[in-house]
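> generate coordinates for the sequence data below:
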Amino acid sequence: MTSVAGRSAGPIVAGRSETRSGREVWWAGHEGVLLPELDREQVTAGVDPIQLLAGSTTVIAVGPLTNLAEAVELPGHAIEQCFVMGGDFSLAKDEHNIKSDVDAAVAVFASEVPATVIGLDQTTRIRLGGEVVATIESAGPLGRLLAGEMRQFWKFMATDSNVPHDPAAVLMLTDPELFTFATGRIEVDGDGFTRFTPGAGPHRIVTDLDTEQVPRRIVDRILAACGAR
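Purely as a prediction, here's the structure:
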């Protein structure tokens, strides 16, 4: 996708193939099928994924936390903060990224590495629908590719919109003024439910967000990447 955008992605490294908990990670099965020449893509040779993460001061985690858990346990790691899409702090349900590797999530939050986390209770307040996708689709090759991926997902889910969970997590880092945070401590139970205790602690969760500006800013960033802004 970065090649369609005319940009370099930097090192691309495959992470661990098995979760720490032994749980199989669910995939829909259609991920990446629209990407041009995907079978020709290559990972960066000679780079260890855990060492790469451990050498980074800031990590954005938008999937199961298997690799991050191993990285924060390395003595002398450089990670100063991580931004995570995961959990549901309304306790209404468990969430895919956390429950895919509960043992890894427990390790990450027990490590005392500062983490800023947005859960389903906040991300599901925003959606991108048909009008937005039409705008993205008109923004050149990258826009058409992204719009195709979104519509493919809608068809799979039998819906006409989707929640931009992961872009919202990135936006916590780049546009923090759009969010309200609470400081405290996150714990994960054996069933994958996330619990937050406010007060002193190394963690922050999103307790509110600008439901108009967050999706607008996400779309603006997409259009800029497409060269339309």
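
> from here on, just use CA atoms for contacts and neighbour counts.
Fine.

> hmm, who's touching stretch 27-36?
1, 38, 145, 148-149 (C-alpha atoms under 8 Å, 6 or more residues apart in numbering).

> for that stretch, how far is the first residue from the last?
End-to-end distance of stretch 27-36 (C-alpha to C-alpha, to the nearest Å): 20 Å.

> swap in stretch 116-127?
21 Å.

> which of the contacts of stretch 27-36 are buried?
Neighbour counting with 16 or more other C-alpha atoms under 10 Å marks 1, 145, 148-149 as buried within the contacts of stretch 27-36.

> chain center to stretch 196-211: distance?
How far stretch 196-211 lies from its chain's middle: 17 Å, per C-alpha atoms, centre = their mean, to the nearest Å.

> and it, which residues are buried?
Buried positions in stretch 196-211, judged by neighbour count with 16+ other C-alpha under 10 Å: 196, 202-209.

> and what of stretch 172-186?
172, 178-179, 181-183, 185-186.

> hang on, the earlier thing: dump the buried ones among the contacts of stretch 27-36 to JSON lines, plus distance to Leu223 and secondary structure.
What follows is these, written out as JSON lines (distance: C-alpha to C-alpha, whole Å; DSSP: H, G, I helix; E, B strand; the rest coil):
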{"residue": "Met1", "distance to Leu223": "14", "secondary structure": "coil"}
{"residue": "Leu145", "distance to Leu223": "12", "secondary structure": "helix"}
{"residue": "Gly148", "distance to Leu223": "15", "secondary structure": "helix"}
{"residue": "Glu149", "distance to Leu223": "15", "secondary structure": "helix"}
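
> and those, which two are furthest apart?
Met1 and Gly148 (12.4 Å; C-alpha to C-alpha).

> contact partners for Glu177?
Per C-alpha under 8 Å, 6+ apart, neighbours of Glu177: none.

> please apply the same query to Val132.
Val132 sits in contact with Val219, where contact means C-alpha under 8 Å, 6+ apart.

> now the second one, please; I'll put the structures next to each other:
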Amino acid sequence: MKFVILDVDTGIDDSLALAYAAHSPELELLGITTVFGNISVEEATRNTLVVLEQLDQEIPVYPGEAKPLSRDYTKPFARHIHGEDGIGNQYRQPASRQPENQGAAEFIIEQIQQNPGQVTVVAVGPLTNIARAIQMQPEIVQQIERLVIMGGAVTVPGNVTPFAEANIYSDPDAASLVLGSGMPITLVGLDVTMRTLLTADHLDEWRSTNSELALFLANMTDFYMEAYKGVVKSGRGCALHDPLAVGVAIDPSFVRTASYAVQVECTEQDSLGKTTGIHDTPAAHIDVALDVDADRFLEHFLSRVI
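Prediction:
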């Protein structure tokens, strides 16, 4: 069993990733940390607690950073993709539980230091919490087992600009700090996540079970698929960005990687957040996912999520 912290900006695919992780016996979820990104950190924290209640899970939730590491946040929240509430307009009432008082960065540091070489962090939002933890305790770079990041677009175009993927674009300075830290990292970006596809037929299968969780996730994801119209070419569906990062934490063989040094553009506004990979260099230490066994991953995801 692997000790895991899941770092989320809980929108729709974050919620699917959370359900996948919570239902995977290979992972012991030590806690969920939240960050701004798809929505505000307050909404991400609220949504995480709501999703965990749907999952009948009492995993502790630790609120994190509300804004980028060192600049004003100018990117609009992605309500057109994730709904006004961040979960496909399925929010009805707050969860019965409250978040923890400890902050996300402090919790990440504490768990890595208490379990040296055993904690994997799966980050599926902006990397601000991870960067803050490194700033506070740089030694965790050597103590973490691995950081799996859903972010970046090393060999393909971006999704929020022609150059940048949304999580990196939301805080390029944090991404630059983390990717340059020397920490063992697997980067699961648009290079592979756009090759995964959940379809409307899968949502119909979920609804056929008539469970409260299945209906909640199906209705939420239906909004996401609507936002994906024109992006997905083969019928109605959506990419499983964040769940694939969880899948790689469970089974790294879902993807094929190559070692790169990855640089993040932090100054040029037109290409802000662009992730450039340099392959043939002694500094290459980041495992960048370049190919994915999409069918095998999808089958595994579907066997666990509901």
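
> can you tell me which of the buried residues of stretch 196-211 of structure 1 are in helices?
The members of these all map outside helices under DSSP state H.

> farthest pair in these?
Across the buried residues of stretch 196-211 of structure 1 (C-alpha to C-alpha), the longest gap, 20.7 Å, separates Pro202 and Leu209.

> got a markdown table for the buried residues of stretch 172-186 of structure 1, with distance to Trp154 of structure 1 too?
Formatted as a markdown table, these follow (distance: C-alpha to C-alpha, whole Å):
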| residue | distance to Trp154 of structure 1 |
| --- | --- |
| Met172 | 25 |
| Leu178 | 27 |
| Phe179 | 27 |
| Phe181 | 31 |
| Ala182 | 33 |
| Thr183 | 35 |
| Arg185 | 35 |
| Ile186 | 32 |
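
> against Glu137 of structure 1, how distant is the equivalent of Gly247 of structure 2 over in structure 1?
Aligned counterpart of Gly247 of structure 2 in structure 1: Leu171 (TM-score structural alignment). Counting by C-alpha to C-alpha, the gap from Leu171 of structure 1 to Glu137 of structure 1 is 22 Å.

> what is the helix or strand harbouring Met150 of structure 1 packed up against?
Here Met150 of structure 1 is covered by helix 140-157, with elements defined by DSSP states H and E. Packing partners of helix 140-157 of structure 1 (3 or more C-alpha pairs under 8 Å, 6 or more residues apart in numbering; DSSP states H and E): helix 130-137.

> which parts of the helix it packs on are buried?
Within helix 130-137 of structure 1, the residues scored as buried using 16+ other C-alpha under 10 Å are 133, 136-137.

> run the chain-centre distance for stretch 136-145 of structure 1.
22 Å.

> scratch that, stretch 43-56 of structure 1
Counting by C-alpha atoms, centre = their mean, stretch 43-56 of structure 1 comes out at 18 Å from the chain centroid.

> doesn't Leu147 of structure 2 fall inside a strand?
Yes - according to DSSP: H, G, I helix; E, B strand; the rest coil, Leu147 of structure 2 belongs to a strand.

> would you list the contacts of stretch 27-36 of structure 1 in TSV and tack on distance to Cys82 of structure 1?
Formatted as TSV, the contacts of stretch 27-36 of structure 1 follow (distance: C-alpha to C-alpha, whole Å):
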residue	distance to Cys82 of structure 1
Met1	24
Leu38	29
Leu145	29
Gly148	30
Glu149	27
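
> pull the most distant pair out of these.
Longest span within these, C-alpha to C-alpha: Leu38 and Gly148, 15.3 Å.

> which residue packs closest to the residue minimising distance to the centre of structure 2, ignoring adjacent ones?
Centroid check for structure 2 by C-alpha atoms, centre = their mean gives Val124 as the closest residue, at 1.3 Å. Distances taken as C-alpha to C-alpha, 6 or more residues apart in numbering put Met150 closest to Val124 of structure 2, at 4.9 Å, once the chain neighbours are dropped.

> show me what the one you found lines up with in structure 1.
Aligned by TM-score structural alignment, Met150 of structure 2 pairs with Met85 of structure 1.

> what of Glu53 of structure 2?
Checking TM-score structural alignment: Glu53 of structure 2 goes with Ser3.

> just the helices in the stretch 51-200 of structure 2 please.
Counting by DSSP state H, counting those that start in this stretch, the stretch 51-200 of structure 2 has helices at residues 79-82, 104-114, 128-136, 140-143, 166-170, 172-179, 190-193, 200-209.

> among those, show me which one is buried the most.
Comparing those by mean neighbour count (mean count of other C-alpha atoms under 10 Å), helix 166-170 comes out on top with a mean of 28.

> average offset of that one relative to structure 1?
Here the mean offset of helix 166-170 of structure 2 against structure 1 after fitting is 0.3 Å, by mean C-alpha distance after the TM-score superposition for structure 1.

> onto which residues of structure 1 does that helix map?
Against structure 1, helix 166-170 of structure 2 falls on residues 96-100 (TM-score structural alignment).

> stretch 256-265 of structure 2 now?
So stretch 256-265 of structure 2 is aligned with residues 180-189, judged by TM-score structural alignment.

> do the same with stretch 12-19 of structure 2
Using TM-score structural alignment, there is no partner range for stretch 12-19 of structure 2 in structure 1.

> residues contacting stretch 186-196 of structure 1, please?
With C-alpha under 8 Å, 6+ apart as the test, stretch 186-196 of structure 1 has contacts from 87-89, 91, 93-95, 98-99, 102, 105-106, 109-110, 184-185, 197, 203, 205.

> err, stretch 123-132 of structure 2, not the other one
6-9, 14, 35-38, 64-65, 67-69, 104-105, 108, 147-151, 167-171, 174-175, 177-178, 242, 245.

> ok, now which ones touch Met183 of structure 2?
141-142, 144, 146-147.

> so which pair among those residues is furthest apart in space?
Gln142 and Leu147 (11.4 Å).

> SS state for Ala182 of structure 1?
strand.

> how near is it to Asp94 of structure 1?
Distance, Ala182 of structure 1 to Asp94 of structure 1, by C-alpha to C-alpha: 20 Å.

> which of the contacts of Met183 of structure 2 does structure 1 keep?
Contacts conserved in structure 1 for the contacts of Met183 of structure 2, using both residues aligned by TM-score structural alignment, their matches' C-alpha atoms under 8 Å: 144, 146-147.

> just those residues now: which is nearest Asp191 of structure 2?
Of the kept ones among the contacts of Met183 of structure 2, the one sitting nearest to Asp191 of structure 2 (C-alpha to C-alpha) turns out to be Leu147, at 17.8 Å.

> contacts only, for that closest one.
Leu147 of structure 2 neighbours (C-alpha under 8 Å, 6+ apart): 120-123, 183-186.
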